[in-house]
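Trainee: Sequence and predicted structure are below.
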Amino acid sequence: MANLDVVDALNEIARQKNLDREFVIDTLKQGLMQACKKKFGSSDNIVVEVEDDTGEIGIFAKKKVVEEVADPALEISVEEARDYLDKPKPDDEVEIIIPFEEFGRIAIQTTKQILFQRIREAEREQVYREFSSKLGNIVSGTIQQISRGDVIVNLDNTESVMPYAEQIRSERYQQGRSVRALVIDVAKTVKGPQVILSRSHPDFLKRMFYQEVPEIREGLVEVKGAARDPGERAKVAVYSKENRVDPVGACVGLKGARVQAVVRELAGEKIDIVLWSPDPAVYVVRALAPANQLESYPADDENRMVVICSDDQYSLAIGKKGQNVRLAAKLTGWRIDVVAETEHLRRVEAINKISVGLDELDISDKLKDKLAKEGMDTAEKIIEAGDEGLTAISGIGDKTAEKILSAAKQAKDKQLMHFEQLAKENPAALGTVRTPAEQDQPATDQAPGIGEPAKKPEEQAPEAVGQPEDQDSKTSE
């Protein structure tokens, strides 16, 4: 092969593999060094040079001039050195040209193998870096094949895979079809980088809105969260950093153009766009749209919100097979207990009928006897009497009255927590009658109306009762 042909071949390799030309030339040098090591046993004194302009490849062995040669690979006699130097003397250094003919076919093949192995490794590393920088972004590719349920996608000559679990179930994928998906992982494997794609991930929905809504790209509107049943329904919470910008309206677009573009990409997945609120009680109510006329309050146990709705809104709040409340729980990060208004009233009535006796109060027996004599034999009667009624009893001062009243309230709160938990796990335990809407709900592993969150809630203690307004949420049809 002519010298210039070598340069052209190296340039072509660099172009096709999208590698730096200097790296390809350096890899060739390393391959030749390895061939020298295999031929001569060492490459410590070998120098390989490649001229950029002419393509001239020179291989030189540096040898030390000595009186007696002990190692022919590293040393040369004074007499032999005269062929290279005019007046050689011991300790001089001589550079001897090694012609390609000395390597032989096997050594040349070794050089070729090393060259292509290093280039393949560099190419894989480049693919890994490229797609690692695209994590969380949407890429486009062509479906190459479908193997055991997984979809193999070609991304600019890089093979990627969309596992069955990351696909939208209602979609049908065909070979040669163009597809967009989210890069969720880039794994290093024996065969090279493995790019994992997803169309069912909630972040795919977020990135679609990022592409379709200029206000999100400009930072005026922020997507606070997303929850999906891929291909069926999704909920997105949005928030505006500018009072003049309506975040829900911005995401819906004129005549629903923006949200419909997202719906088409997601195989007709219906999307509820809700207005995010820093108040969890308000946020949970909005997340349960399209149900309205709801009230909510945080339960005493951690991370649970009780939502009370009118009987005619119960089925809407729960959704088909519990879908609406489940998505709302994923979106907000709260476990949601939806209770019909009639059942809530029955729960309260049942609890109020059960009194807390003095035995449940953390006070002395002497005080219990004194209270019993005065007719205050339950926590409810003590709370009703208050400080004024307690201090009217002989021998009970302000501090003692405060202690008794506190003990009564704690005992009552403990009872309420117990019955709330009992009602959640087994509504029939309170002797209540299930509403017709509840009876229509399928049996599940958890109490009806309970949605399990996908993440932790905002660390706030809301007190307000959430009441949605018409502009707080919109649903794509």
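Mentor: Perfect, thanks for sending it.
Trainee: rest of the way, CA atoms for contacts and neighbours
Mentor: Will do.
Trainee: quick one: contacts of stretch 303-320?
Mentor: Defining contact as CA atoms under 8 Å, 6 or more residues apart in numbering, one finds that stretch 303-320 is touched by 281, 284-285, 288-299, 324-326, 334-342, 344, 435, 437-438, 449, 456-457.
Trainee: let's bring in a second one:
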Amino acid sequence: MNAEFILALEQIEKEKGVAKDILIDTIEAALVSAYKKNFGSSQNVRIKIDRETGDIKVFSEKNVVEEIEDALLEILLEDARAKYGASIEVGDIIEEEVTPRDFGRIAAQNAKQVVVQRIKEAERDVIFSEYTNRESEIITGTVARVSKGIVYVSLGKTEGVLNATEQIPGEEFSIGQRIKAYITEVKKTTKGPQIFLSRSHPGIVKRLFELEVPEIYEGTVQINSIAREAGSRTKIAVSSVDENVDPVGSCVGPKGTRVKTVVDEINGEKIDIIKYSEDMAEYISNSLSPSKVISVEIFEAEKSAKVIVPDYQLSLAIGKEGQNARLAAKLTNWKIDIKSESQAGTSGDPSEHALQDAQIEAETEAELDENN
């Protein structure tokens, strides 16, 4: 190695961000092993690379003793004083240069391997630092390949892993397809950083709304809670810090354009946007949308509520396979017991319900169309 090699290390330092001194220290450590391997020596050696010229020297370290037991590791006191001066004492460590004639060639080969490996490690560290700070964010990538149900997404310098459990049920991918995904975790492994992605996580819905709704990005509208069953339905509760701003309307957007963009991105999944309320009875009532609610009885200690709905709204309130009630419970974090008026023994005049039936069902259908 020579001064040109030092210049090359300085260039690497500028381009890759790996300090020259760190590279040299790593090379020196590697050359100790290379020396022992090639010259079969069990002596203690130290490698020194000149930071300016690139010259390499090998030094054998020996303990100063009065009686030698191992000539490779020890030197007699009188011999040490003869070579290095009368100030040498027993217990001192002296260094003798033992640089082999053809060690430069071996050193160059090892140095190249060390530098290449260190650059790879540095690049991995940079990628890990970049993506570990982006956990819980959305990232856009391109489908690179699909293997055994796992989708590998190209993110530029690295790949993200979208496991089958993190995909939206029924979603299919094609090579080259651009997708948005939510970064759930970044791990350091022996093969470099692994970036785990999700399209089924509730967080992706939140981030998509942040991208599409300026009022959320600015902080005027806040997302208070999200409950999701990926591929089927999501409920999202929103509120506004400005009484003049309608949080639900802001998320829906003009003619439903904002919510439609989010729905399209998550493969057509239905989204119910409801208004959050500090009043738990009102909040629970809203969470069961699109169902109408007659009354809500709150039990604070148990964090449970008894909800009464019209007889003809019971199936809508509960939802297919209990989904609407289940999502409402997840959204509010309360146990919700839903009963019809008949079950609760509070039904009013049947003829009155018959007159209202057509109107309420029409309103329900209209709301479903708007939310879908």
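Mentor: Done, it's in. The model shown is predicted, which means the values in this text are computed figures rather than measured ones.
Trainee: about what we covered before: which of the contacts of stretch 303-320 of the first structure fall in strands?
Mentor: Judged by DSSP state E, strands contain the following of these: 294-298, 335-340.
Trainee: Please list only the buried members of those.
Mentor: A residue is treated as buried here by neighbour count (16 or more other CA atoms under 10 Å); on that basis the buried members of these are 294-298, 335-340.
Trainee: so Ala61 of the first structure makes contact with Ile98?
Mentor: Yes. With contact taken as CA atoms under 8 Å, Ala61 of the first structure and Ile98 are classed as touching, separated by 6.9 Å.
Trainee: of the two, who's got more company?
Mentor: Ala61 (20 against 15; other CA atoms under 10 Å).
Trainee: for the helix or strand harbouring Val94 of the first structure, which positions count as buried?
Mentor: Element membership for Val94 of the first structure, per DSSP states H and E: strand 93-97. Within strand 93-97 of the first structure, the residues scored as buried using 16+ other CA under 10 Å are 93-96.
Trainee: Max pairwise distance over the residues you listed: which two?
Mentor: Of all pairs drawn from the buried residues of strand 93-97 of the first structure, the greatest distance, 9.8 Å, lies between Glu93 and Ile96 (CA to CA).
Trainee: who touches both of the two?
Mentor: Common neighbours of Glu93 of the first structure and Ile96, using CA under 8 Å, 6+ apart, are 62-63.
Trainee: Just after the lengthiest helix in the second structure, pick out the following helix or strand.
Mentor: Counting residues, the longest helix found in the second structure (DSSP state H) is helix 103-132. Beyond helix 103-132 of the second structure on the C-terminal side, the first helix or strand identified by DSSP H and E is strand 138-147.
Trainee: what's downstream of that next one, the next helix or strand?
Mentor: Heading C-terminal from strand 138-147 of the second structure, the first helix or strand you meet, by DSSP H and E, is strand 150-154.
Trainee: Next up, the contacts around Asp301 of the first structure.
Mentor: Taking CA under 8 Å, 6+ apart, we find Asp301 of the first structure in contact with Met417.
Trainee: Okay, and it sits in which element?
Mentor: Following DSSP H and E, there is no helix or strand that holds Asp301 of the first structure.
Trainee: distance of it from Tyr283 of the first structure?
Mentor: As defined by CA to CA, to the nearest Å, Asp301 of the first structure lies at a distance of 19 Å from Tyr283 of the first structure.
Trainee: Could you do Gln313 of the first structure as well?
Mentor: Plainly put, Gln313 of the first structure is 18 Å away from Tyr283 of the first structure if you go by CA to CA.
Trainee: quick one: which of these two has more around it?
Mentor: Between Gln313 of the first structure and Tyr283, counted using other CA under 10 Å, the more crowded position is Tyr283 (24 against 19).
Trainee: distance of the more buried one from Val48 of the first structure?
Mentor: Tyr283 of the first structure sits 69 Å away from Val48 of the first structure when distances are taken as CA to CA.
Trainee: repeat for Ala70 of the first structure
Mentor: Going from Ala70 of the first structure to Val48 of the first structure by CA to CA gives 25 Å.
Trainee: now do Glu159 of the first structure
Mentor: From Glu159 of the first structure across to Val48 of the first structure, the span is 36 Å (CA to CA).
Trainee: same thing with Gln323 of the first structure?
Mentor: From Gln323 of the first structure across to Val48 of the first structure, the span is 69 Å (CA to CA).
Trainee: again, but for Val94 of the first structure
Mentor: The span separating Val94 of the first structure from Val48 of the first structure equals 15 Å under the rule CA to CA.
Trainee: ditto for Arg258 of the first structure
Mentor: Spatial separation of Arg258 of the first structure from Val48 of the first structure under the definition CA to CA is 61 Å.
Trainee: which residues sit in contact with the nearest residue to Glu477 of the first structure once chain neighbours are set aside?
Mentor: Counting by CA to CA, 6 or more residues apart in numbering, Lys270 is the residue found nearest to Glu477 of the first structure once chain neighbours are left out, at 6.1 Å. Contact criterion CA under 8 Å, 6+ apart gives 231-234, 263, 475-477 as the residues in contact with Lys270 of the first structure.
Trainee: Let me see the contact set for Tyr283 of the first structure.
Mentor: Shown in contact with Tyr283 of the first structure (CA under 8 Å, 6+ apart): 275-277, 332, 466.
Trainee: Likewise for Phe131 of the first structure?
Mentor: Listed by CA under 8 Å, 6+ apart, the contact partners of Phe131 of the first structure are 183, 186, 195.
Trainee: which of these also appear as contacts in the second structure?
Mentor: Contacts retained in the second structure from the contacts of Phe131 of the first structure (both residues aligned by TM-score structural alignment, their matches' CA atoms under 8 Å), given in the numbering of the listed structure: 186, 195.
Trainee: quick one: which of the contacts of Phe131 of the first structure has the most company?
Mentor: Highest count within these by other CA under 10 Å belongs to Val183, 26 neighbours.
Trainee: distance of that one from Gln174 of the first structure?
Mentor: The gap separating Val183 of the first structure from Gln174 of the first structure is 20 Å, by CA to CA.
Trainee: try Ile59 of the first structure
Mentor: From Ile59 of the first structure across to Gln174 of the first structure, the span is 54 Å (CA to CA).
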